[in-house]
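> no FASTA, just this:
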């Protein structure tokens, strides 16, 4: 189900709780919401649809991907960027990393590690910030 985008800054500023297998339906809603906003959006976190869980969905080289409980475990190549988002008006300056290694769980809740670079890495960092309650 496509959900409404949450713009409540008090809610968005909360740190997300760990996702569990009971949250698989939330993840499906998150993915459907991302696809519905594909013209102006490349990633969403569960708190953006009003659910305070550590789940993100994003576009990676044209494919939709989902991560449960993502965390950056290694990073390199700092740079400055400017980003916007569905839950905010306008853009803001942020610091990002060119390369990140992410620990996450897949849909079967198996732990995985993957290195991302460039644009996908920036998207993931933005969505993990949402999980941490950071509003860019």
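Yes, it's here. Because the structure is a prediction, the values reported are computed rather than measured.
> alpha carbons only for contacts and neighbour counts from here, please
Fine.
> same for the one helix or strand residue 124 maps to, what does it pack against?
Using DSSP states H and E, residue 124 falls within helix 118-131. In terms of contacts (3 or more CA pairs under 8 Å, 6 or more residues apart in numbering; DSSP states H and E), helix 118-131 is packed against strand 43-45, strand 55-60, strand 91-105.
> please compare the first structure with the one that follows:
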């Protein structure tokens, strides 16, 4: 595997930057040192940014890798706790017919929240940091994180999933209007 930018910068790509609109490449050698280093740096970046997930394109690497790390924090006070997990070359095998609209934010779309429809339950397949294959079913908020991060690998942000521009609000308004309700 060869990283697209050898000079890794811990900054996060912002909406409009071309890397966020590209379909990411499959990771060929998960155990390669540069891939392992990318995963480590992504885990650090998402922790510092207070996110619940981050995808490689958000750190300027067009590769099919993302981190899921749900836990309660200032941005998502009701998030369930899960161990930080590297998700590599993911695919959705099955999606429930049940879809739910809920609020999402994104480290690449600062200061905004959107009401995004997502499947409530998904069955997925992916490789972990040690190149082991997993088939897992995710529900609710964790399923939402997976779908959100997978969109980044396909060149989409949550803005592309909005049904209406009226479903997009500033984060400060969201906190005042919706976060206070829990």
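Yep, that arrived. Just so it is clear, the structure is predicted and the values come from calculations on it, not from any experiment.
> could you quantify their similarity as a TM-score?
In this superposition the chains share a TM-score of 0.90, using TM-score structural alignment, normalised by the length of the first structure; 134 aligned residues with a CA RMSD of 1.7 Å.
> about what we covered before: okay, the helices and strands packed on helix 118-131 of the first structure in TSV with distance to residue 77 of the first structure and mean neighbour count next?
TSV is the format used below for those (distance: least, CA to CA, whole Å; neighbours: other CA atoms under 10 Å):
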stretch	distance to residue 77 of the first structure	mean neighbour count
strand 43-45	22	29
strand 55-60	20	24
strand 91-105	5	17
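> tell me which of the ones you listed lies nearest to residue 32 of the first structure.
strand 55-60 (9.5 Å; CA to CA).
> just send the helices and strands packed on helix 118-131 of the first structure back as a markdown table, with distance to residue 36 of the first structure too.
Converted to a markdown table, these look like this (distance: least, CA to CA, whole Å):
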| stretch | distance to residue 36 of the first structure |
| --- | --- |
| strand 43-45 | 11 |
| strand 55-60 | 12 |
| strand 91-105 | 21 |
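> equivalent range in the second structure for the helix holding residue 124 of the first structure?
Counting by TM-score structural alignment, helix 118-131 of the first structure falls onto residues 140-153 of the second structure.
> what's the mean gap between that stretch and the aligned bit of the first structure?
For stretch 140-153 of the second structure, the mean deviation from the first structure after alignment is 0.7 Å (mean CA distance after the TM-score superposition for the first structure).
> run through who's touching that stretch.
With CA atoms under 8 Å, 6 or more residues apart in numbering as the contact definition, stretch 140-153 of the second structure has outside contacts at 20-24, 52-58, 62-66, 68, 70, 79-80, 90, 118-122, 157-158.
> next, the buried residues of it.
141-153 (16 or more other CA atoms under 10 Å).
> residues contacting residue 78 of the first structure?
Residue 78 of the first structure touches 95-98, counting by CA under 8 Å, 6+ apart.
> over to residue 66 of the second structure?
Shown in contact with residue 66 of the second structure (CA under 8 Å, 6+ apart): 53-56, 86-88, 149-150.
> in the second structure, which residue is closest to the centre?
Among the residues of the second structure, the one closest to the centroid is residue 149, at 2.6 Å (CA atoms, centre = their mean).
> fine by me, we can end here.
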